[in-house]
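**Student:** predicted structure and sequence below. I'll ask about it afterward.
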Amino acid sequence: MNIGEIAKRAGVSRSTVSYALSGKRPVSDDTRQNIQRVIDELGYRPNASARALANGRTSTIGLVFPPAGNHYTGMQLDFIGSVVEAAAAYDYDVLLSPSGVDSDRSFQRLLGERRVDGAILMEIRLEDDRLDHLTAVDFPSVAIGRTAHPRGSWWVGLDHTALVAACVHHLADLGHRRIAFVNRPEPLLRAGYESAHRGLDGFTKAAAERGLTVQTYCCGDDAASGQACLERILHDDPATTALVTLNEAALGGLYRGLAQSGLHVPRDFSVTGVVASRWAETVTPQLTAADVPAEEMGRLAVELLVERLDHPDSPARHHLLAPPISLRASTAPADTTPTAPAPDLGAPTNL
């Protein structure tokens, strides 16, 4: 079924049908209703490419995400799902582009062929050439995360600096004095991933404020790496009593490493971090954490992009989120009971 058949049955010209569908020129209400009746009877669905040519819009959003390894973490999947769901509410489809820098052929096709109306970018770096390129070609985009110089850009971010600092202060308030920080993988830190750098900054500053003894570690995005990291922590400083993590993919391994070391959470060792709530609730005991609002962030990113597409002259807007720490069962006061000194068997004893 095509526009010509609709025009024939409605008794109008092909151009009138086209104008009624695209809204480019006014059509009388009676004519529009007649055309819509025929469309409904025939079950006509306009071809997406033809519709894009007619109104200059594809009704598709690009989600640009460069995989950091050979799998997506749970939090990354949460972001992807939230963007897809939010876009559907605005009648937008989502095209996933697993690409990165502006030299990527996939990324260039996404822009050069105008396959999408706008783009949402994940896994933002402090210096991100993807955003630089989009700004240079004036392509509508919204970032999930913020660069080192976000002024004038559209983004939705999580305040990793403040959230990790809040975790440190929570542990310090419980009496913990020797704390470790488990970050994202080292290649991501070297590449300038925003969350890894801002989280590390929040940890070191808060630890300095509280006069804590600390260690910082990069850890792979998997349970085995988490277990190995925990073993390194206890090897480097066996007196460590708590940790803060940004790495939810390694969380199960961190817990397993503690259990194999004979340490009970939270009686012997406290664990906290910045993790999506559904992942914080999968471990036992459940993790005290600043819950990452992935669903809200995805929704806000889509809303900002739709606003930018509908109102191209609007000034840049952003959202910086800092959810409170959800107190669960993985943190407890540090055991500050002093160890009794061993008796000096050579000293005289008064009976």
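**Tutor:** Noted; the coordinates are in hand.
**Student:** every contact and neighbour count from this point should use C-alpha atoms.
**Tutor:** Will do.
**Student:** the strands in the stretch 151-300 of the chain, which residues?
**Tutor:** 155-158, 178-183, 213-218, 242-245, 270-275, 288-291 (DSSP state E, counting those that start in this stretch).
**Student:** packing partners for the fourth one?
**Tutor:** When you say that, I think you mean strand 242-245. Secondary-structure packing of strand 242-245 (3 or more CA pairs under 8 Å, 6 or more residues apart in numbering; DSSP states H and E): helix 160-173, strand 178-183, strand 270-275.
**Student:** quick one: S59 and L95 touch, right?
**Tutor:** No. Using CA atoms under 8 Å, S59 makes no contact with L95, being 10.5 Å away.
**Student:** just to revisit the earlier point, columns mean neighbour count on top of the strands of the stretch 151-300 of the chain, output as TSV?
**Tutor:** Shown next, in TSV, are the strands of the stretch 151-300 of the chain (neighbours: other CA atoms under 10 Å):
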stretch	mean neighbour count
strand 155-158	23
strand 178-183	25
strand 213-218	17
strand 242-245	26
strand 270-275	27
strand 288-291	25
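**Student:** relative to H311, which of the ones you listed is closest?
**Tutor:** Proximity to H311 (CA to CA) singles out strand 155-158 among those, at 16.1 Å.
**Student:** which outside residues touch the closest one?
**Tutor:** The contact list for strand 155-158 (CA atoms under 8 Å, 6 or more residues apart in numbering) reads 142-146, 292, 297, 300-301, 304, 317-322.
**Student:** re the thing from before, so which of the strands of the stretch 151-300 of the chain is nearest F203?
**Tutor:** If you check each of the strands of the stretch 151-300 of the chain against F203 by CA to CA, strand 178-183 wins as the nearest, at 7.3 Å.
**Student:** so how far is that closest one from its chain's centroid?
**Tutor:** Strand 178-183 sits 21 Å away from the centroid of its parent chain (CA atoms, centre = their mean, to the nearest Å).
**Student:** also this one, for the comparison:
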Amino acid sequence: MNIGEIAKRAGVSRSTVSYALSGKRSLSEGTRRKIQQVIDELGYRPNASARALANGRTSTIGLAFPPAGNHYTGMQLDFIGSVVEAAALYDYDVLLSPSGVDSDRSFQRLLAERRVDGAILMEIRLDDDRVDHLGALGFPAVCIGRTAHPEGSWWVGLDHTALAAACVHHLADLGHRRIAFVNRPEQLLRAGYESAHRGLDGFTKAAAERGLTVRTYSCGDDAPAGEACVERILHDDPATTALVTLNEAALGGLYRGLARADRHVPRDFSITGVVASRWAETVTPQLTAADVPAEQMGRLAVDLLVERIDRPDAPARHHLLAPPISLRASTGPVGTPAHDSDGYRR
């Protein structure tokens, strides 16, 4: 079924049908209703490419999301899903580009061929070439995350600085004085990933404010790396009684490492961090954490992008979220040390 057949059945010209579909010219209500009736009877769906030529829109947004490591973590998949679901509410499809300006030509094709009406960027770095590139082009884009200088850009961010600090203060209020910080992998820190850097900054400043003894660790995005990280923590300072983590992918390994070291959570050791609620609730005991609102952040990013597409001259807007810590079962008051200086239970 095509425009010619619709025009024939409605008794109008092809151009009139085209105007009705694109909205580029006003038509009488009777003509528009007659065309729509034929479309409904035939179940016509305009070809996406033809529609894009007619109204300058693809009804597609790009999601530029390079995996931070050699796989997507559960939280990263939560973000992808949230963007896809939110875009569908606006009748937008989502084209995933697992690349960036430096890493692959896919991202460049996305822009040069105008395959999308706008883009959402994830895995943001403090200095991010993708953000600079799109800003220079004036291409509609929204970041989930923020660069070192986010002024004038559109973004939705999580306040990792404040959230990591809140975790430290929660543990300090429970009497913990020796705390470890388990961050994302070292290569992400070197690459300038903003969540890893801002979380580390919040942790160290809050620890200094409370006069705590702390150590910081980079950890791979998987359970074996988490287990090995706990071994390093207890080797470096067996008197450590708590940790804060930004690494939800390593969470199961952190728990296993503590169990292997005969550290009961939360009686002997408290653990907290910044983690999506559904991952915090999969471990036993459930993790006390600042819950990452992936669904809300994806929805807000799509809202902002649609606004940018519809209103190219609108002033830049952003959302910075700082959810409260959800108290579950993985933290408790520091007790009498149950392990001697070599880390073994007395």
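**Tutor:** Done, it's in. Keep in mind it's a predicted model, so treat the numbers as computed, not measured.
**Student:** superposed, what's their TM-score?
**Tutor:** In this superposition the chains share a TM-score of 0.97, using TM-score structural alignment, normalised by the length of the second structure; 340 aligned residues with a CA RMSD of 1.2 Å.
**Student:** one step back: the strands of the stretch 151-300 of the first structure: which one's closest to S22 of the first structure?
**Tutor:** strand 155-158 (30.8 Å).
**Student:** distance from that closest one to the second structure after superposition?
**Tutor:** Taken over the aligned residues, the distance from strand 155-158 of the first structure to the second structure averages 0.1 Å (mean CA distance after the TM-score superposition for the first structure).
**Student:** and the gap between H339 of the second structure and F269 of the second structure?
**Tutor:** Separation of H339 of the second structure from F269 of the second structure (CA to CA, to the nearest Å): 11 Å.
**Student:** to clarify, my last question referred to P46 of the second structure.
**Tutor:** Here P46 of the second structure is placed at a distance of 61 Å from F269 of the second structure (CA to CA).
**Student:** before we move on, what about D291 of the second structure?
**Tutor:** In this view, D291 of the second structure and F269 of the second structure are 21 Å apart by CA to CA.
**Student:** likewise for A261 of the second structure?
**Tutor:** 11 Å.
**Student:** which of the two has more neighbours?
**Tutor:** F269 (24 against 16; other CA atoms under 10 Å).
**Student:** could you find the closest non-adjacent residue to that one?
**Tutor:** Counting by CA to CA, 6 or more residues apart in numbering, F269 of the second structure lies nearest to T241, which is 4.8 Å off, once chain neighbours are set aside.
**Student:** pretty sure that neighbour is touching G175, no?
**Tutor:** No. Judged on CA under 8 Å, T241 of the second structure makes no contact with G175 at a distance of 9.7 Å.
**Student:** which neighbours do those two share?
**Tutor:** Each of V334 lies in contact with both T241 of the second structure and G175 under the rule CA under 8 Å, 6+ apart.
**Student:** residues in contact with the alignment partner in the first structure of the residue nearest to F269 of the second structure?
**Tutor:** By TM-score structural alignment, T241 of the second structure lines up with T241 in the first structure. For T241 of the first structure, the contact set (CA under 8 Å, 6+ apart) comprises H176, R177, R178, I179, D268, F269, S270, A334.
**Student:** ok, T241 of the first structure to F269 of the first structure distance?
**Tutor:** Distance, T241 of the first structure to F269 of the first structure, using CA to CA: 5 Å.
**Student:** after the helix or strand that I61 of the first structure is a member of comes which helix or strand?
**Tutor:** Per DSSP states H and E: I61 of the first structure is located in strand 60-64. Following strand 60-64 of the first structure in sequence order, the next helix or strand is helix 74-89 (DSSP H and E).
**Student:** what's the angle between that next one and strand 60-64?
**Tutor:** Interaxial angle, helix 74-89 of the first structure versus strand 60-64 (axes from the mean of the first three to the mean of the last three CA atoms, to 10 degrees): 170 degrees.
**Student:** next, the mean deviation of helix 74-89 of the first structure compared to the second structure.
**Tutor:** Compared with the second structure after the fit, helix 74-89 of the first structure shows a mean deviation of 0.4 Å (mean CA distance after the TM-score superposition for the first structure).
**Student:** specify the angle between the helix or strand following that helix and helix 74-89 in degrees.
**Tutor:** Where DSSP H and E defines the elements, the next helix or strand beyond helix 74-89 of the first structure is strand 93-97. Counting by the same axes, to 10 degrees, strand 93-97 of the first structure points 150 degrees away from the direction of helix 74-89.
**Student:** list the buried residues of the strand holding I61 of the first structure.
**Tutor:** T60, I61, G62, L63, V64 (16 or more other CA atoms under 10 Å).
**Student:** redo the residues you listed as JSON lines? Include distance to V274 of the first structure.
**Tutor:** Below are the buried residues of strand 60-64 of the first structure laid out as JSON lines (distance: CA to CA, whole Å):
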{"residue": "T60", "distance to V274 of the first structure": "32"}
{"residue": "I61", "distance to V274 of the first structure": "28"}
{"residue": "G62", "distance to V274 of the first structure": "27"}
{"residue": "L63", "distance to V274 of the first structure": "23"}
{"residue": "V64", "distance to V274 of the first structure": "23"}
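**Student:** could you work out the most separated pair of those residues?
**Tutor:** T60 and V64 (12.7 Å).
**Student:** quick one: the helices in the first structure, in order.
**Tutor:** Here the first structure has its helices, by DSSP state H, at 3-10, 14-22, 29-42, 48-55, 74-89, 105-112, 129-136, 160-173, 186-191, 194-210, 223-236, 251-260, 277-280, 294-310.
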